[in-house]
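A.B. asks: Output the structure for:
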Amino acid sequence: MPPRLLRVVGWGSAAVLGLLTVAVFVLVLIPAKNAVLPTRIKYGLVFDAGSTHTSLYIYRWPAHKENGTGIVSQVEACSVSGPGISSYADDPAGAGASLKPCLDKAMQIIPAEQQRETPTYLGATAGMRLLREENSTKAERIFAEVSKAIGQYPVDFRGARILTGSEEGSFGWITVNYLLQTLIKFSFAEKWEHPQDTEVVGALDLGGASTQITFQPGVPVEDRNTSVFFRLYGTNYSLYSHSYLCYGQSQALKMLLAALHQASSSAEISHPCYPRGYEENLTVAELYDSPCVHAPSSASPGLVLRVTGTGDPAACGTAVRSLFNFSCGAQGPCGFNGVQQPPVRGQFLAFSGFYRSLHFLNLTGGQSLSLVNATIWEICNSSWEQVQGLFPTSSRRQLRDACTAISYTLTLLLQGYKFNSTTWPNIHFVRQVADIDVGWALGCMLNLTNIIPSEPLTAVTELPRSIWIAATVLLAIMLILTFCLLTAMCYQRSSSGYEQL
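C.D. replies: Okay, the predicted model is just below:
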């Protein structure tokens, strides 16, 4: 064989062998690393129908990571105009109509081809719980109207219902720990792992008609009514959770005013938590329009009551504490009103009304308990004119209730939930985590769409499109070179035969 032809054959064999080695590496070793094909985004909608207002939350997440965590983002939070849906007891159609502007907004955000597969929920909380107790027929009519309104849109509507207090507290706890990645997080090894030596965080929620506390206690909880069990990502969680109906901020302030009215035994009410010089009129019917307050039998619904603020911090604190029964008796540690509660433990995120009350006075930055108390004393000792000067852009209602709301919030946390000067720094007042509003809505969606699985799922391995293309090109080159090598070998054989002839 001529030396040149020998070199061609040698180089061709070496090239084929080298490409075969590369191809084997590409097709065998690369798939061992998790990689996924690009996928589209999925969406979910949750209506948070609270006692004082309703919000629509629009979430999205990568479809191929549906069973992961830390990947849900909040696209939009649309505030529904008007009061909470429970306020439409005598106009149920109005409850449904109130949701439409936010649904129209959602349809502008979610691609048309994905709308029919978008899971949509409406969860109502303590406002509708109270209405159901007062008049179940009116509550059912409201749900029928809101379901009818949502059903007119091309979404995967999965129902409207009242959440239990335990669900509301538990979903809030899931939201908090999901966002903080204390349940599971993406590690440097590029896989989802349960964080080691990471404590879960407790959740404190204050709505308009109820308040919830949920945390992982340091001792077993014997009362089944306050015990919640989860198995998330292969880890068991035993939680304490309780919801106090009528102890949301709006209803508590109404209970306080009713107690002051009944103590006065007249149409003149002195309110120690309202600023000095503040005055307003309201009827007995307006005051006693909730199952949380009961009008005296002798009170005429049309009677006009005159309320005058006295701005007395000490008397305000005494009046607020009178709403609670802090006695635990022989049953052991409790929160209030005889409900058992183990000692609070660990870090807590306080959101909703807890955050709003302190944020109004710029007290959400980790201020000491002594500074918070001093600020409360100052605001509760102010006149109506002084309060208006301090907060010129705030509404009349916000200014009227500033002292009452912050006094109630602090009493609930310290005397009610049994935080103290030592554990106070463990409470972190937040509205959002990672640009997502903190509340029960996200936890509800995660639970109902199984984005949080009951057991960890095995990762699915797929090859990216680019790797398949590269492998195809390499195989094509191999075939061409093999063809050239075979041609050269045939030429070499024919040449040898010619030489022999």
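A.B. asks: CA atoms for contacts and neighbours, from now on please.
C.D. replies: OK.
A.B. asks: who's in contact with stretch 173-180?
C.D. replies: Stretch 173-180 is contacted from outside by 69-70, 183-184, 200-203, 214-215, 349, 433-434, 438-443, using C-alpha atoms under 8 Å, 6 or more residues apart in numbering.
A.B. asks: Here is a second sequence; please produce its structure as well for comparison:
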Amino acid sequence: MGSKAKAIAGLLAATCVCSIIALILSVVNVKDVFLPPSTKYGLVFDAGSTHTSLYIYRWRADKENDTGIVSQVEACSVSGPGISSYADDPAGAGASLKPCLDRAMKIVPAEQQRETPTYLGATAGMRLLREENSTKAEQVLAEVSKAIGEYPVDFRGARILLGSEEGSFGWITVNYLLETLVKFSFAEKWEHPQDAEVLGALDLGGASTQITFQPGVPVEDRNTSVFFRLYGTNYSLYSHSYLCYGQSQALKMLLAALHQASSSAQIIHPCYPQGYQENITVAELYDSPCAFAGFYYTFNFLNLTHQQSLSEVNTTVLSFCRRNWTELVQSFPKNLNYLHTYCSVAFYILTLLLDGYKFNEHTWSNIHFSRQAANTDIGWTLGFMLNLTNMIPAEALQHVKGHQPGLWAGAVSFLVLAVVAGLVAVFLHCFWKTK
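C.D. replies: This is a model prediction of the structure:
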């Protein structure tokens, strides 16, 4: 055998040896590996009576007992009033949403935008508009749907929520954030906390107010009975919404009642809702309600969100209401937009909670006035998103074969050497044959 033939044979032998070594390294110490779950995103517009906000949420695709572990990424406040204020300019309602949608498109990865469920839920402001003029309400919803539909998202509709939905979704948010529904245990897994105290939820908006809790007795009215299954556990709730008893509408009723006082001897009390289920008393059914939205903002201004006694609350409210207006303007120059409402709204809140919901000096200190929990806004949108994840199929973790980095690098190196040796052998063979 000539020297040329020996050289080619040697290169082919090196190719075989390197290939065998690469094969051995590629199968040594191979392990089953599950890739981290992908992340899902969701967008929910809260179209309230006085303003609209867009909340951006995300959760892991594998979920826990069919429900996602959802976290808030960001909240975007829409400029201008609530969409019900655009009754005579429906197109303006749609246009007002676009800056927040543009912001969301910068946060949600482009490759996931078309599969991102997007909703708009309108609350009491639109309920009132629908009662006053259903055609205008439909036009507003059509325009906001058109605006959202121009973006590359999985838009699933704009609709007016039932009052019981608004209240019960708020209840889910409160209890999820305070870890009474699911909690990450010391065993490093998500579990239903067995001894957690489930809280009630008190929501005060501009046009309606909601009360929701888990009752210990059957709920008589089906319209106030709500059922959920979250993280493998069933929940039966009592949820009642009182339209026109939000703080803005209640103040309008109060002014109307004052104007009628001189001409009518019998006036229905304008400051608290009627029709509360009589055999359900708040105090005996749950000990620690969470009061948010309008309840929090007014009492936070008065520095009354630290579970002060009812006596101290009354004293503070009376003291504030007795102050001279000129003095208040000088003391709170940054709060002029709402300064004139704090006194009347504070009295309305006291009347609503004491006369309407029957809290007293013994149960008052159990009320928690909160805006956020776990750095997340308290409202109905997070509860809505959590419940929605029940209907979005979970994704199984992707299963792959894994190598140690050193072995994988070695296998690749020997494979490269085998390819190089083989190519050199072919080149030399062709070159010498031509010569």
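A.B. asks: What value does the TM-score take for this pair?
C.D. replies: Remark: TM-score between the superposed chains equals 0.80 [TM-score structural alignment, normalised by the length of structure 2]; 380 aligned residues with a C-alpha RMSD of 2.9 Å.
A.B. asks: still on that earlier bit, are any of the contacts of stretch 173-180 of structure 1 buried, and if so which?
C.D. replies: 69-70, 183-184, 200-203, 214-215, 349, 438-443 (16 or more other C-alpha atoms under 10 Å).
A.B. asks: So in structure 1, which helix runs the longest?
C.D. replies: When structure 1 is parsed with DSSP state H, its longest helix is helix 465-500.
A.B. asks: Using neighbour counts, pick out the buried residues of that helix.
C.D. replies: For helix 465-500 of structure 1, by 16+ other C-alpha under 10 Å, it's 471, 474, 478, 481-482, 485, 488-489, 492.
A.B. asks: Now distance to L287 of structure 1 too, for those residues, in TSV please.
C.D. replies: Shown next, in TSV, are those (distance: C-alpha to C-alpha, whole Å):
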residue	distance to L287 of structure 1
A471	76
L474	81
M478	86
L481	91
T482	92
L485	97
A488	101
M489	103
Q492	107
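A.B. asks: quick check: longest strand of structure 2.
C.D. replies: strand 233-243 (DSSP state E).
A.B. asks: where does R159 of structure 2 land in three-state SS?
C.D. replies: Classification of R159 of structure 2 by DSSP: H, G, I helix; E, B strand; the rest coil places it in strand.
A.B. asks: which residues touch the nearest residue to it once chain neighbours are set aside?
C.D. replies: Among residues not flanking R159 of structure 2 along the chain, G121 sits closest, at 5.5 Å (C-alpha to C-alpha, 6 or more residues apart in numbering). By C-alpha under 8 Å, 6+ apart, the contact list for G121 of structure 2 reads 44-47, 158-161.
A.B. asks: repeat that for 7 Å
C.D. replies: If a contact means C-alpha atoms under 7 Å, 6 or more residues apart in numbering, then G121 of structure 2 has 45-47, 158-161 as its contacts.
A.B. asks: Only whichever of those residues are buried, select them in ChimeraX.
C.D. replies: Buried subset of the contacts of G121 of structure 2, written as a ChimeraX selection, criterion 16+ other C-alpha under 10 Å:
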select :45,46,47,158,159,160,161
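A.B. asks: Using JSON lines, lay out the contacts of G121 of structure 2 together with distance to I8 of structure 2.
C.D. replies: Output for the contacts of G121 of structure 2, formatted as JSON lines (distance: C-alpha to C-alpha, whole Å):
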{"residue": "F45", "distance to I8 of structure 2": "71"}
{"residue": "D46", "distance to I8 of structure 2": "75"}
{"residue": "A47", "distance to I8 of structure 2": "77"}
{"residue": "A158", "distance to I8 of structure 2": "73"}
{"residue": "R159", "distance to I8 of structure 2": "76"}
{"residue": "I160", "distance to I8 of structure 2": "80"}
{"residue": "L161", "distance to I8 of structure 2": "79"}
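A.B. asks: What's D223 of structure 1 aligned with over in structure 2?
C.D. replies: Under the alignment (TM-score structural alignment), D223 of structure 1 pairs with D221 in structure 2.
A.B. asks: residues near its match, how many?
C.D. replies: Applying other C-alpha atoms under 10 Å, we find 10 residues neighbouring D221 of structure 2.
A.B. asks: and if you look at R4 of structure 1?
C.D. replies: Neighbour count of R4 of structure 1, defined by other C-alpha under 10 Å: 9.
A.B. asks: before we move on, which element is it in?
C.D. replies: helix 3-24 (DSSP states H and E).
A.B. asks: residue ranges of the helices in structure 2, please?
C.D. replies: Taking DSSP H as the criterion, structure 2 contains helices spanning 3-27, 90-107, 124-132, 134-149, 163-177, 247-260, 282-285, 294-301, 310-321, 325-331, 342-351, 380-389, 405-434.
A.B. asks: List the buried residues of the third one.
C.D. replies: So that's helix 124-132 of structure 2. Buried residues in helix 124-132 of structure 2 (16+ other C-alpha under 10 Å): 124-130.
A.B. asks: same thing with stretch 313-325 of structure 1?
C.D. replies: Per 16+ other C-alpha under 10 Å, stretch 313-325 of structure 1 contains these buried residues: 313, 316-317, 319-321, 323-324.
A.B. asks: Same question for stretch 281-289 of structure 2.
C.D. replies: Buried residues in stretch 281-289 of structure 2 (16+ other C-alpha under 10 Å): 282-283, 286-289.
A.B. asks: Looking at those, spot the one nearest T389 of structure 2.
C.D. replies: Proximity to T389 of structure 2 was ranked across the buried residues of stretch 281-289 of structure 2 by C-alpha to C-alpha; first place goes to P289, at 25.7 Å.
A.B. asks: Trace the closest one over to structure 1, please.
C.D. replies: By TM-score structural alignment, P289 of structure 2 lines up with F348.
A.B. asks: same question, K189 of structure 2
C.D. replies: In structure 1, K189 of structure 2 lands on K191 (TM-score structural alignment).
A.B. asks: for D46 of structure 2, same thing?
C.D. replies: Using TM-score structural alignment, D46 of structure 2 lines up with D48 in structure 1.
A.B. asks: Quick check: its match vs A97 of structure 1, distance?
C.D. replies: 16 Å (C-alpha to C-alpha, to the nearest Å).
A.B. asks: do the same with V80 of structure 1
C.D. replies: V80 of structure 1 sits 10 Å away from A97 of structure 1, going by C-alpha to C-alpha.
A.B. asks: out of these two, which sits in the busier spot?
C.D. replies: More crowded of V80 of structure 1 and A97, by other C-alpha under 10 Å: V80, with 21 against 14.
A.B. asks: And that one, what's its match in structure 2?
C.D. replies: So, by TM-score structural alignment, V80 of structure 1 is matched to V78.
A.B. asks: just C490 of structure 1 next, same as before
C.D. replies: Residue pairing (TM-score structural alignment): C490 of structure 1 is not matched to any residue of structure 2.
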